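[1] Below is the sequence, then the predicted model.
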Amino acid sequence: MDTTRRSALRTGLVVGSAALVAGAATAAGAAPRADARPTAAAVIPRSDPFTLGVASGDPESDGFVIWTRLALDPLAADGLGGMPSSRFQLNWQVATDERFANVVKAGSVTADPAWAHSAHVEVRGLRPAREYWYRFRLGPHLSRSGRALTTPAPGSSPSSLLMAFASCSNLPAGWFTAYRHLAEERPDLILHLGDYQYEGGGTGIGRTHAGPETKTLAGYRQRHAQYKTDLDLQEAHAAAPWLVVWDDHEVDNNYADDLADRPVEQPGFLERRAAAYRAYYENMPLRRRSVPAGPDLDLYRRSAWGDLATLHMMDTRQYRSDQACGDGYKDCPAADDPARSLPGLEQEKWLLDGFRDSSARWDILGQQVFFGRRDNDPTAATTVSMDAWDGYRASRQRITQGWVDADVRNPVVLTGDVHAHWASDLYLDYDEAASAKPVGSELITSSITSGGNGYDEADGAHPWAAWNPNLRFWTNLRGYVSTTITPTEMTARFRCVPQVTTPGADVFTRATFVLEDGVRGLQQEQAAPQRQLRSSRTDEQKVADTIAAETHAD
């Protein structure tokens, strides 16, 4: 798509949605507009409107965002949750204890039908490095409470950060049991690295998406509401503040910037993206800096945990160059084109500037797609995924060289997308990985459910590891990654559930890796796993499973 047409489409969409964007700023906590008062004829619903739970996010040293959305009928086809077309004034509280005996902040916020009755409150004036609880009220209806934390004060030296990260929760593929186990760990912070919901229609194993493939604002709103009704997901949202970034399925499989995955869907794609981004903001605990403007939403940002860790949260969909050579697994020289970028050149500069300015012990990149090399061809050809960083090798090289040149103390990349746990070391030159020293490491979380029930192998090795020495571990089980970060080390536990097609599965740690401060490269702890689910799948079947996940065939 030429830049003239791209600019014209975006300008038209931004102008057309200007009034609604102003409404979102009010919901996010900006100065109220004259018409932001509750509708005079508003009648408090008799039944509970807090069916979608609560959430907190984007923590800072003096506060965080708290979120809820009213819905009497979450699966209503118009996406408005069965709510009347009235504005409602919600009361909110933040306390230092679970019983709310010591309320330290309180106020009100408008839930506006223009924004699907979502409410975002940016709570300020709290103390750093503290645990708080929050809740909402509408008339006699009281929401459940949620737990949130403020970050340590800038320049302070916290002793630890308990952080978990997850991705890829496809509702028809199984039950969100892993989210509940994640919540039970009571981390300080949860990172969601994309594919929070899936756009497709149809029936899966035990559960079905409401409505057809999401292409309209009503459809995306309905889909988000359906996911939010899941009680395991509600537990995870209520357990800790989230830092969220999207991948592709929040909009359309494997889209790139303003290009749809399939050419037949290109007409009207920016309007579809605008609808998806709007619904994403409405349903996530984001600050008003992320209020969408037409098809654009400012999502990449940083979060500091004192001087212990800086989290660089990236957006690898909204600004990327189109996938090379028609996408898929290819041997593609265009992947080395220096003009192409996965995060976009502006975001690359933002990231490199962050490396140069960093004084953190750990610099952590929260992003979506596989960063290290995964060549699926043992011959001289390099056959890799054009949708991952392998398809944007010059872009990957600039970023890797950037943290090396900036002398970043401990660079760690966190990744989702691929529906399997992987651990990988990172190199400046992957052709020399067998003999060179790593310059960083990557931890990749499996899906919550995408791909359905998984399987395991005793050696934790994928067939590709034989000629990709950077690939240190793999399992096709579902789950999440739980980490403990201290000044001396970062410990990552690959948490797994044996199956997702029935609810209530136990969780266990399949493998544990440690990164030592100032030491490049992953070190695997040798303790035996609590459980293994062995598979008789051939290497060819494992490769086919991996490529299917890459193309999001589920």
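    Right, received. Where do you want to start?
[2] make it CA atoms for all contacts and neighbour counts henceforth
    Will do.
[3] what are the ranges of the helices in the stretch 101-250 of the chain?
    Counting by DSSP state H, counting those that start in this stretch, the stretch 101-250 of the chain has helices at residues 177-184, 217-228, 231-239.
[4] So which of these is nearest N468?
    N468 sits nearest to helix 177-184 of all the helices of the stretch 101-250 of the chain, at 29.5 Å, using CA to CA.
[5] Other residues contacting the closest one?
    Helix 177-184 has contacts (CA atoms under 8 Å, 6 or more residues apart in numbering) with 164, 232-233, 235-240, 448, 478-480, 482, 496-497, 500, 503-505, 507.
[6] Mind listing what's buried along that helix?
    177-183 (16 or more other CA atoms under 10 Å).
[7] how much does that helix deviate in direction from helix 231-239?
    Taking axes from the mean of the first three to the mean of the last three CA atoms, to 10 degrees, one finds that helix 177-184 is oriented at 30 degrees with respect to helix 231-239.
[8] Helices of the stretch 401-550 of the chain, residue ranges please.
    Under DSSP H, counting those that start in this stretch, the stretch 401-550 of the chain gives helices at 539-550.
[9] show me where it has strands.
    411-415, 421-426, 440-444, 471-475, 478-485, 489-497, 508-516, 523-524 (DSSP state E, counting those that start in this stretch).
[10] other SSEs contacting the second one?
    Other elements packing on strand 421-426 under the criterion 3 or more CA pairs under 8 Å, 6 or more residues apart in numbering; DSSP states H and E are strand 440-444, strand 471-475.
[11] then this one, side by side with the first:
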Amino acid sequence: MERFQFARDLATKHKRRRFLIGTLGVSASVIASQWTHKVVAQPSFSGYPFSLGIASGEPLPDGVVLWTRLAPEPLNGGGMPSVNVPVQWQVALDENMRNVVRRGTAIATPEFAHSVHVEVGGLQPDRWYWYQFKAGNEVSSIGRTRTAPARDTRVAQFRFGFVNCQDWQNGYYTAYQGLAKEELDLVVHLGDYIYEYGSQPGGPRQHNSPEIVTLGDYRNRHALYKTDANLQAAHAAFPWIVTWDDHEVENNYASLIPEENQSQQEFVTRRANAYQAYYEHMPLRRLSLPHGPYLQLYRRFTFGDIAEFNVLDTRQYRSDQPCDDGLKPRCSEAFDPNATMTGTKQEQWLFRGLSKSQARWNVIAQQTMMAQYNFDARPGQEVFNLDQWDGYVAARDRFLKFLQQQQPNNPVVITGDIHSSWVHDLKTDFNNPNSPTVGTEFVGTSISSDFPETFIPPTVAALSANPHTKFFDGKNRGYVRCHLTQNTWQSDYRIVSTIREPNASISTLASFVVPNGRSGAEQA
């Protein structure tokens, strides 16, 4: 969402080009290293090589992914020579790294910006581990991670937080200060990890680079964001599961259709650049190794018998936004039965997974608001955000009817994108308040991206026209903390006092509870 561009200019949304996309013959710039570069056994660095921190992710019962990137000059392409560099890693049972249980060496290659993705196996389920990297004579900080409980294990409780939308120029990452101190098993990032925009004056911190397009551009932008100490602390404290939204490439792109007027080949190349840089900077498995403008990102994670996460990708495969996008009344295209947010293959994968799940809580982690919301409170008037599921009514109906018919245990949708906090009952018919509630949606506010204050009053005024919406707040930034037990799900909306300063206090704005076996949330 481009700083709520639709809220400031409803009528003049740039009409996007529409392409008939055929078979693409574009291959990845590099799929895997050919090991043609010299390996430097004892490299020297022009600066501290672990300037972007460390991270872990993709937790399984027997292992995790460990990540780092060697970047002694992080905002200057990394500042590494074009050579392969061995990076040692180790995993220990204690925070002092004395009881090491796994160790090895990975090769950081220039083809992937000297990033390292170590898929560690052979670990015990449901326990904390600590990890560290070493390159040459330099060592990284120590990170903490946690494996998932075994699939058939009964789990009494599970805690996680979800975050999204961290526009560097709009504010400091004060929310990550609080997140890093929480007692969590996992963090889920729902997209807009970076923003592609050029310099925009007015925020508390700036960068001077233009809008990003090339692979080098995307690498430098990811590196800029990862220099933030609060973000690094949150990565080092917990394993993360990540997915993207639009700004990792370009605002409001849909599949291979850009927002701006670009040629087909220009955008395909741009998306390939963005996807490669995203992989290089996230703790992802080889499953997600990019192939040109394609990257496998939807996947599933199970945490004992208490929770299963279905992580969606609603950008790479979606149909073009209907009615020329924007915030406006829906045209007939918004009801097209062939329109999709996920693509047919991903949709079927989601349905199969939910049908087979034995988990107490079935989480659908995705990007844009699923519940219907009419932003116009006037009787008989309608205004919808067509980049959200409101622009893909038939696809949403298929999902909600599936929930009604198949009745998987406790479906809960977690969402980002809209820079504000919401709680919705998911209805089979949003226009009929008496229709069945088949799920719950928690929408988390942004880490730093803004929701215009001028748009808050009309959104609040429209609440009465949307009785399935239990809660809205557009003023505050933060994250959502979730505590799951076998009997209840509780979501706490955690907010910071400011993003205009590097430090902030944190508090709970509101809490909502979903009881086991009953869809819909109630304020705690």
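    Alright, I've got the coordinates. Just so we're clear, the structure is a prediction, and the values are computed from it rather than from any experiment.
[12] which one of the helices of the stretch 101-250 of the first structure lies closest to R144 of the first structure?
    helix 231-239 (8.5 Å).
[13] What is that closest one packed up against?
    Checking 3+ CA pairs under 8 Å, 6+ apart, helix 231-239 of the first structure ends up next to strand 54-60, strand 146-149, helix 177-184.
[14] quick one: the shortest one to the second structure mean distance?
    With mean CA distance after the TM-score superposition for the first structure, strand 146-149 of the first structure departs from the second structure by a mean of 0.7 Å once superposed.
[15] In that strand, which residues are buried?
    146-149.
[16] Name the pair among these with the greatest separation in space.
    G146 and L149 (10.3 Å).
[17] just to revisit the earlier point, turn the strands of the stretch 401-550 of the first structure into JSON lines, columns for mean neighbour count and distance to C168 of the first structure.
    Shown next, in JSON lines, are the strands of the stretch 401-550 of the first structure (neighbours: other CA atoms under 10 Å; distance: least, CA to CA, whole Å):
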{"stretch": "strand 411-415", "mean neighbour count": "24", "distance to C168 of the first structure": "11"}
{"stretch": "strand 421-426", "mean neighbour count": "25", "distance to C168 of the first structure": "12"}
{"stretch": "strand 440-444", "mean neighbour count": "25", "distance to C168 of the first structure": "12"}
{"stretch": "strand 471-475", "mean neighbour count": "22", "distance to C168 of the first structure": "16"}
{"stretch": "strand 478-485", "mean neighbour count": "25", "distance to C168 of the first structure": "10"}
{"stretch": "strand 489-497", "mean neighbour count": "23", "distance to C168 of the first structure": "14"}
{"stretch": "strand 508-516", "mean neighbour count": "20", "distance to C168 of the first structure": "19"}
{"stretch": "strand 523-524", "mean neighbour count": "15", "distance to C168 of the first structure": "25"}
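[18] Out of these, flag the one nearest W350 of the first structure.
    Short answer: strand 411-415, nearest of those by CA to CA, at 15.9 Å.
[19] which secondary structure elements does the closest one contact?
    strand 362-366, strand 440-444.
[20] could you dump the ones you listed to JSON lines with distance to L299 of the first structure?
    Output for those, formatted as JSON lines (distance: least, CA to CA, whole Å):
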{"stretch": "strand 362-366", "distance to L299 of the first structure": "12"}
{"stretch": "strand 440-444", "distance to L299 of the first structure": "21"}
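[21] and E457 of the first structure, which of these is closest to it?
    strand 440-444 (17.2 Å).
[22] Report the mean deviation for the closest one after fitting onto the second structure.
    Mean deviation for strand 440-444 of the first structure: 0.5 Å (mean CA distance after the TM-score superposition for the first structure).
[23] And for that strand, what's in contact with it?
    Against strand 440-444 of the first structure from outside (CA under 8 Å, 6+ apart): 370-372, 410-416, 420-427, 481, 520-522.
[24] and that strand with strand 411-415, angle?
    Using the same axes, to 10 degrees: strand 440-444 of the first structure against strand 411-415 is 20 degrees.
[25] when you compare where strand 440-444 of the first structure runs with where strand 362-366 runs, what's the angle?
    Using the same axes, to 10 degrees: strand 440-444 of the first structure against strand 362-366 is 40 degrees.
[26] residue range for strand 440-444 of the first structure in the second structure?
    Aligned by TM-score structural alignment, strand 440-444 of the first structure corresponds to residues 439-443 of the second structure.
[27] Report the distance from the matching stretch to the chain centre.
    Distance of stretch 439-443 of the second structure from the chain centroid (CA atoms, centre = their mean, to the nearest Å) equals 16 Å.
[28] what do you get for stretch 105-121 of the first structure?
    23 Å.
[29] need the strands for the stretch 251-400 of the first structure, in chain order.
    Under DSSP E, counting those that start in this stretch, the stretch 251-400 of the first structure gives strands at 301-305, 309-313, 329-330, 362-366, 384-385.
[30] Just say which of the ones you listed is most tucked in.
    Counting by mean count of other CA atoms under 10 Å, strand 384-385 has the highest mean neighbour count of the strands of the stretch 251-400 of the first structure, with a mean of 26.
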